[in-house]
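*Asks:* sequence unknown, structure follows:
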């Protein structure tokens, strides 16, 4: 077996270079704007200002490096990528401010509190544009990593259904190696191994991983939980895959828990995956409640002409109420009245437009202001739906307020099965953060404007 290191694909190397150049260009452009804007005649001639500019740039680049903003594993990932960028610039501002104060450089304020925040905004915008370009390429089958999945059939089916066809994952599962079923769990009638799982070919068992990987040139191997997934076996597999230049991806047992709740906690040299308990109350949720209400009120003020126009159009369309009342189940199982514009209109064009672009749901913002709903949250259940939740964790959806939007809306809404929608709700509740809310709101705007995947 030849000794090889894991090398990124050609498109990944190009993307890394593009990201690095864009980040440095944004920082330089922000510094130039502040230097020329604040001091148009002597901005670049004063020695002290040049020194401040160089120090701020060096501090920022060091902070970006320390926060691993250029780590190949998070490039184009979205939330985690943006979170690291924001954290890096916050640390850079704090470090530069302390340094400037200790040296008595009063002229540094313009660069620290002007150029660095501007560079942050430009960097986030540039990263967003680059990510959109990558997602667009992935929709056409490019910029994808070829992945071999190893595990039990049930877990493989769930992973394939989530990743294949989703440009966000950056994966393309192109092969499967099945872990043998223990004898005590084997079916009473012997059956042959399936030739494919969700149209992905079964290429062997978990004993054939290295051979299959070398033959089919996979970029990564994803190892799912199984009875044969022991520490010694995983360590051996990691060494063997390192020898053929392939990444090993290990899925935790709780695959729906990600983000700030999950982190590595070392214990006596052994890395443990620590999961903090979710919290559904406290100061952070109070702040979320206030932000939701204030932001919903601002949206209502901005779109008030639209609401008046739609109400008048519905009234002129024909007899019937402008608003329809629906009974929905909110937090802790409490029932509340949710209102929406009437969409069953005589004018098919108008009714189709209202539903396609979710205009008929805009009155729900009044429920957000009133406190019955959140701006972002799980899907609003109807009166009888909680009976179906059972003991599988679905009841947890009732511990928070339902949302005007959420993962269920940007993920396909009417195209989702009940189980998929429930899983999206639980994933939001388990991993909620302000950054997630902001991301969902931004994506909701795009989905609603385009009118796709919502009707």
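*Replies:* Structure's in. What do you need? Note that the structure is a prediction, hence the values are computed from the model and not measured.

*Asks:* contacts and neighbour counts: CA atoms only from here.
*Replies:* Fine.

*Asks:* and the spatially most central residue of the chain, how far is that from residue 235?
*Replies:* Taking CA atoms, centre = their mean as the criterion, residue 79 is the residue nearest the geometric centre of the chain, at 5.2 Å. Distance, residue 79 to residue 235, by CA to CA, to the nearest Å: 30 Å.

*Asks:* Likewise for residue 263?
*Replies:* 20 Å.

*Asks:* quick one: which of these two has more around it?
*Replies:* residue 263 (14 against 11; other CA atoms under 10 Å).

*Asks:* Confirm that residue 26 lies within a helix, as I assumed.
*Replies:* Yes: Residue 26: assigned to a helix according to DSSP: H, G, I helix; E, B strand; the rest coil.

*Asks:* Now residue 197: closest residue in space, sequence neighbours ignored.
*Replies:* Excluding the flanking residues, the one nearest residue 197 by CA to CA, 6 or more residues apart in numbering is residue 157, at 6.5 Å.

*Asks:* ok, structure two:
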């Protein structure tokens, strides 16, 4: 008959074995998810850039026509996975000196928390209002996806100024690669508070899987067609 000591050791041994098996399965599952996600990012960004190239050229021409002295693209340092900074690409939707004018508008912020949003932002150009409402200004981020700095789906990449105001809890959203679209973008966007955005991002990180990403991408198409909460 097995003594209590040996019985306890046997139970611990079985428990350790199953813990190792579970960890190995989780590791394989995560590796497969990461591989498939990156594959979809590469193929999706290449396909998008090719198919949308006529639109990208037209928008670039219109932006330059409205403001010949300004640049077509807007570059800004954003914070990515594990707080690693990178340069994000967007179509310029604001006046050339938008960053300098921001400090005079911070007290007019219409969302709470470490994020600036203003519905009638005076810095936005005429073309900018259209491309922001339809999210066309975000399309150059496909280059960021191709470079591996962003994913098609993931949390919105914040600016350094925003991250400086983050709590330790808020920074959990920086544990994954940021995305062009995400759960926040298809759940109300600017109509949601910063706290709600963080909760949605953490819910995505907890639930993330390829099918969930595909579902968000399909919802993004609907959101672009009917852009509610975009400004």
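*Replies:* Perfect, thanks for sending it. No experiment lies behind these values; they were computed from the predicted model shown.

*Asks:* Now residue 81 of the first structure: which helix or strand?
*Replies:* Assigning secondary structure by DSSP states H and E places residue 81 of the first structure in helix 79-103.

*Asks:* just residue 186 of the second structure next, same as before
*Replies:* Applying DSSP H and E, one finds residue 186 of the second structure in no helix or strand.

*Asks:* ok, the counterpart of it in the first structure - how many residues close by?
*Replies:* Residue 186 of the second structure maps onto residue 410 in the first structure when the alignment is built from TM-score structural alignment. By other CA under 10 Å, 20 other residues sit near residue 410 of the first structure.

*Asks:* Residue 410 of the first structure is in contact with residue 445, isn't it?
*Replies:* No: contact status for residue 410 of the first structure versus residue 445: not in contact, 9.3 Å apart, counting by CA atoms under 8 Å.

*Asks:* What does residue 442 of the first structure correspond to in the second structure?
*Replies:* Using TM-score structural alignment, residue 442 of the first structure sits opposite residue 218 in the second structure.

*Asks:* In the second structure, which residues correspond to the helix holding residue 81 of the first structure?
*Replies:* By TM-score structural alignment, helix 79-103 of the first structure lines up with nothing in the second structure.

*Asks:* just checking, what packs against that helix?
*Replies:* Helix 79-103 of the first structure sits against helix 47-66, helix 116-139, helix 434-450, with contacts defined as 3 or more CA pairs under 8 Å, 6 or more residues apart in numbering; DSSP states H and E.

*Asks:* could I get the ones you listed as TSV with distance to residue 310 of the first structure and mean neighbour count?
*Replies:* Listed next are these as TSV, based on distance: least, CA to CA, whole Å; neighbours: other CA atoms under 10 Å:
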stretch	distance to residue 310 of the first structure	mean neighbour count
helix 47-66	48	17
helix 116-139	33	18
helix 434-450	16	15
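
*Asks:* For residue 27 of the first structure, find the nearest of those helices.
*Replies:* Closest to residue 27 of the first structure of those is helix 116-139 (CA to CA; 4.9 Å).

*Asks:* What range does that closest one cover in the second structure?
*Replies:* Against the second structure, helix 116-139 of the first structure falls on no residues (TM-score structural alignment).

*Asks:* do the same with stretch 289-307 of the first structure
*Replies:* The alignment of stretch 289-307 of the first structure onto the second structure (TM-score structural alignment) covers residues 38-56.

*Asks:* And stretch 321-340 of the first structure, by the same measure?
*Replies:* Under TM-score structural alignment, the match for stretch 321-340 of the first structure in the second structure covers residues 71-90.

*Asks:* the helices in the first structure, which residues?
*Replies:* When secondary structure is read from DSSP state H, the first structure shows helices at 10-38, 47-66, 79-103, 109-110, 116-139, 153-163, 209-216, 231-243, 283-317, 348-356, 364-370, 407-410, 418-430, 434-450.

*Asks:* what's the most buried one of those?
*Replies:* When these are scored by mean count of other CA atoms under 10 Å, the highest mean neighbour count falls to helix 407-410 (a mean of 24).

*Asks:* What is that one packed up against?
*Replies:* Applying 3+ CA pairs under 8 Å, 6+ apart, we find helix 407-410 of the first structure packed against helix 418-430, helix 434-450.

*Asks:* so how far is it off the chain centroid?
*Replies:* Taking CA atoms, centre = their mean, to the nearest Å, one finds the center of helix 407-410 of the first structure at 12 Å from the center of the full chain.

*Asks:* Residues in contact with that helix: which ones?
*Replies:* Residues outside helix 407-410 of the first structure that contact it (CA atoms under 8 Å, 6 or more residues apart in numbering): 377-379, 416, 421, 424-425, 428, 440, 443-444, 447, 453-454.

*Asks:* need the contact list for the closest residue in space to residue 191 of the second structure that isn't next to it in sequence.
*Replies:* Leaving aside its chain neighbours, residue 191 of the second structure sits nearest to residue 229 (5.2 Å; criterion: CA to CA, 6+ apart). Counting by CA under 8 Å, 6+ apart, residue 229 of the second structure makes contact with 188-191.

*Asks:* ok, now residue 48 of the second structure?
*Replies:* Taking CA under 8 Å, 6+ apart, we find residue 48 of the second structure in contact with residue 142.
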